[in-house]
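Colleague: Mind folding the following:
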Amino acid sequence: MYDVHEIRKDFPILSRQVNGKPLVYLDNGASAQKPQVVIDAVTRAYAEEYSNVHRGLHYLSNLATEKYEGVRGTIARFLGVADEEQIILNSGTTEGINMVAYGWAMPRMEAGDEIVLSVMEHHANIVPWHFLRERQGVQLKWVDVDSRGALDPQAVIDAIGPKTKLVAITHLSNVLGTVVDVKSIIDGAHAKGVPVLVDGSQAAVHMPLDLDALNPDFYAITGHKLYGPSGSGAIFVHRDRLAEMQPFMGGGDMIREVHKDQVIYNDAPMKFEAGTPGIVQTIGLGVALDYMMGLGMENIAAHEAVLRDYTRKRLDGLNWLSVQGTTDDKAAIFSFTMNGAAHAHDISTILDKKGVAVRAGQHCVGPLMDHMGVAATCRASFGLYNTEDEVDVLIDALELAHDLFG
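Modeller: Predicted coordinates for the structure are as follows:
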């Protein structure tokens, strides 16, 4: 049984008040709250078990190394990956995509080569490719979404030309909630000999994954959205791409030997994990993923689907609200603007007075905002602990904002 009210007890912050009102946390798309088991694991790692990893032969170093390295296998199970050596541990999606940009794409792209993107990519999956545009003359090709926020996979495949070297695509839009058919895109791109990078920051939170079946070349996730600590994450890199990728950063741990005139690199994935890592953050991420798998990703997805449908129904009753992203296949993420002069920041401020935490602004998707013709939106993004009662509180707060600004 998925008992959301019992689950909420695992998250201490959900019992607090904000502005004298019970906290309704609907900013999960930006960063999710942490269960007590993660908080305890982080505290214990610092208070009782801390040491550097891979470096020492003493008890604490061995313990920290065992726990840290164990997370690689946990992430592999969570993502549906049989070979855990395809998992590179890092600080999150941003580092992962930059690793691919510098270590894989930059050495093999030249002026006139192309990268295909969708217009709804997060800046983390845009700016690294702009670096290649600025520095090496790489061209960015953009694929639009339709009026409902849906992305046609065939349009992405058709955008691939003889100069295309990479497709970089989100699995789930952080603003529209759109679930992208990345399997069709991957299969179509591979048929043309083009690798695919998938930004899985949002998708990994909301749905079960089987990367061995999906078969991407790169798939990035970030820990703080997965109910784990900030500064944690990973990127899956297919064995074929690992063999092609150069180290992103140099330092300790990613080498076997260093001499005055020679460096011998470590094997993958260690080859791409330079320096002292986020030891405690990564340990906390492993506990967070175990927590999610304990609840069952199918159960989480089913619960959030109920929230999505209920929220859609309630928002549809507000004829003075415009929702961006209305495709049927979407997650429980709702971005909206209020008809009239009210700015998203003003709306979010009123909601905050009622204890409702939402995001306001451009959500790191400048090209999508330009495409939609809006300056900013409010975004309510739901997680595994949210309830229908909280949706009702959101609606009441929106009606108050409309009364004030309408």
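Colleague: going forward, measure contacts and count neighbours with C-alpha atoms only.
Modeller: Noted.
Colleague: and stretch 139-155, how far from the chain's centre?
Modeller: Distance, stretch centre to chain centre, for stretch 139-155: 20 Å (CA atoms, centre = their mean, to the nearest Å).
Colleague: Which positions within that stretch qualify as buried?
Modeller: Across stretch 139-155, burial judged by 16 or more other CA atoms under 10 Å covers 139-145, 149-153.
Colleague: so can I have TSV of those showing distance to Gln362 and secondary structure?
Modeller: As requested, those are arranged in TSV below (distance: CA to CA, whole Å; DSSP: H, G, I helix; E, B strand; the rest coil):
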residue	distance to Gln362	secondary structure
Gln139	24	strand
Leu140	21	strand
Lys141	21	strand
Trp142	19	strand
Val143	19	strand
Asp144	17	coil
Val145	17	coil
Gly149	16	coil
Ala150	19	coil
Leu151	20	coil
Asp152	23	coil
Pro153	25	helix
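Colleague: If we only consider those residues, which is nearest to Tyr385?
Modeller: Checking the buried residues of stretch 139-155 against Tyr385 by CA to CA gives Gly149 as the nearest, at 26.2 Å.
Colleague: so who does that closest one touch?
Modeller: When contacts are counted by CA atoms under 8 Å, 6 or more residues apart in numbering, Gly149 touches 176, 178, 324-327.
Colleague: just Leu242 next, same as before
Modeller: 86, 268.
Colleague: distance of it from Tyr219?
Modeller: Note on Leu242: its distance to Tyr219, by CA to CA, to the nearest Å, is 13 Å.
Colleague: The structure of the following sequence is requested for comparison with the preceding one:
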Amino acid sequence: MSTIFSLDHAKDLDNQDPLREIREEFSIPKQSNGEDEIYLCGNSLGLQPRLAAQYVNDELGQWRALGVKGHFSGDYPWMPYHEFLSQGFADLVGAKTTEVVSMNTLTANLHFMMVSFYRPTNQRHKIIIEDHAFPSDHYAVESQIKYHGHDPKESMILLKPRDGEETLRDEDIIQAIEEHGDTTSLILLPGVQYYTGQVLDMESITKAGHAKGCYVGFDLAHAAGNIPMELHQWGPDFAAWCTYKYLNSGPGSVAGCFVHERHHKNKELPRFAGWWGHDKESRFKMENSFVPTESAEAWQLSNPPILSLASIRGSLDTVAKAGGIHKLREKSLKLTAYLRQLLESELADEVNILTPKSEKASGAQLSLTINLHGTDGKTIFDAIEAAGVTCDFRYPNVIRVAPVPQYNSFEDCYRFVVILKQAIEGAAS
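Modeller: The predicted model follows:
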């Protein structure tokens, strides 16, 4: 048994953790025996911040007390409420406040972005995505191609890992852009791949895509709140993300969107318009001549759901309490490295980690497969779930585990490996 594989060692690491008290800002689900769950599923749905609950209740109180006057009254009036999230979003993704906006849901935002940034011609009609894209992204891309009268079999370039490998190589992505760039309209890739947890080199992809005359966008569902980014500096044309994973804003909460400022003053850029994207100074003149706001807000359609935005504001304020994304990333690197170290020291023969080991190419999530003859990953997943672990399973054979720096501890990682080891030993006996 390795010296690191002990409860005392895990507790020592927690005692040294400067962010350990942030866990108290969250409601941790309980097991039937009253103990905290070992919740390692922030890659799917983050836990509830206490501030999120408080802020939602505050707005329910405003609605109860003020009715329609809540749009213009109080510390956080509803009319400009989405603006209260702009700084938090900008800090998370490395953008200017004018480049980010909270609106819609993730796939809806991808569609709205493709209205503006997928403008196929007979010569340039392809979209480069990954072969194992999240299904919603694949469906959105395929449907956009069909909508424009093209054949997905000809217009979708699907990036695949090399034979025998699980993750994409940076050089292979760049090579595909070089090869297909002259006939490609849009490159749409994830910041963090949902299945393997691989972090893609967004800066290099953007540079290569723009050099070939392509628009470049990113799905940041698994990146926002997980890794620091510099979207303004890197220069992609757009990005979109959900807020209920590492941003802990609640199931189905309103998503975020980034549009680089170089597009803000282009009034000729095609878009599906709505009145909430109209210039704020003249919006309530109710004239039927659309004048887009010169910011990412121009892509808004309708006034947003305030209760959801309140939850996001609580989540963003909790991130700020922890010192921001860079402080969280410092802990995340230590937390995930510790979990990887435990798995490699105790279960090297039984567990394969798909997620790259490089800090540059990995976030909080580790994707695991089980190497046990006669036993599949789902059997092991069911066993650890019954023992108090919450993570998730993705077919055909991956257990996704994400120690989130805001509310997970080193002790969580240790206890998870103890339970996983017991489950594997039980299945093997």
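Colleague: Summarise which helices and strands the helix of greatest length in structure 2 is packed against.
Modeller: In structure 2, with assignment by DSSP state H, the single longest helix is helix 325-346. If you count contacts as 3 or more CA pairs under 8 Å, 6 or more residues apart in numbering; DSSP states H and E, helix 325-346 of structure 2 packs onto helix 410-428.
Colleague: which residues in the stretch 51-200 of structure 1 form strands?
Modeller: Ranges of strands in the stretch 51-200 of structure 1, per DSSP state E, counting those that start in this stretch, are 87-90, 114-118, 139-143, 164-170, 196-199.
Colleague: The fourth one vs structure 2 - mean distance after superposition?
Modeller: Put plainly, it is strand 164-170 of structure 1. Taking mean CA distance after the TM-score superposition for structure 1, the mean distance separating strand 164-170 of structure 1 from the aligned residues in structure 2 is 0.7 Å.
Colleague: In structure 2, which residue range corresponds to that strand?
Modeller: Under TM-score structural alignment, the match for strand 164-170 of structure 1 in structure 2 covers residues 184-190.
Colleague: ok, residues contacting the matching stretch?
Modeller: With CA under 8 Å, 6+ apart as the criterion, stretch 184-190 of structure 2 contacts 117-120, 124-130, 133, 200, 209, 213-222.
Colleague: who's in contact with the residue nearest to Lys163 of structure 1 when sequence neighbours are not counted?
Modeller: Leaving out its chain neighbours, the residue that sits closest to Lys163 of structure 1 by CA to CA, 6 or more residues apart in numbering is Asp113, at 4.9 Å. Residues near Asp113 of structure 1 by CA under 8 Å, 6+ apart: 137-139, 163-165.
Colleague: Now distance to Phe382 of structure 1 too, for these, in CSV please.
Modeller: Converted to CSV, the contacts of Asp113 of structure 1 look like this (distance: CA to CA, whole Å):
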residue, distance to Phe382 of structure 1
Gly137, 40
Val138, 37
Gln139, 36
Lys163, 40
Thr164, 36
Lys165, 35
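Colleague: Show me the subset of those residues that structure 2 keeps too.
Modeller: By both residues aligned by TM-score structural alignment, their matches' CA atoms under 8 Å, the contacts of Asp113 of structure 1 still in contact after alignment to structure 2 are 137, 139, 163-165.
Colleague: which of the residues you listed lies closest to Leu89 of structure 1?
Modeller: Nearest to Leu89 of structure 1 among these, counting by CA to CA, is Lys165 at 25.0 Å.
Colleague: How many neighbouring residues does the closest one have?
Modeller: Lys165 of structure 1 has 21 neighbours, counted by other CA atoms under 10 Å.
Colleague: now for Ile127 of structure 2: what does it line up with in structure 1?
Modeller: In structure 1, the residue equivalent to Ile127 of structure 2 is Ile115, according to TM-score structural alignment.
Colleague: if I look at the nearest residue to Arg124 of structure 2 once chain neighbours are set aside, how far off is Leu159 of structure 2?
Modeller: In this structure, Arg124 of structure 2 finds its nearest non-sequential neighbour in Thr183, 4.1 Å apart by CA to CA, 6+ apart. Look at Thr183 of structure 2 and Leu159 of structure 2: by CA to CA, they are 16 Å apart.
Colleague: Now flag whichever of the buried residues of stretch 139-155 of structure 1 is closest to Asp396 of structure 1.
Modeller: Nearest member of these to Asp396 of structure 1, counting by CA to CA, is Gly149, at 26.4 Å.
Colleague: any idea how far that closest one is from Asn98 of structure 1?
Modeller: 27 Å.
Colleague: what secondary structure does Cys257 of structure 2 sit in?
Modeller: Judged by DSSP: H, G, I helix; E, B strand; the rest coil, the three-state class of Cys257 of structure 2 is strand.
Colleague: dump the residue contacts of it.
Modeller: Contact analysis of Cys257 of structure 2 by CA under 8 Å, 6+ apart lists 100-103, 109, 238-241, 296.
Colleague: Counterpart of it over in structure 1?
Modeller: So, by TM-score structural alignment, Cys257 of structure 2 is matched to Ile235.
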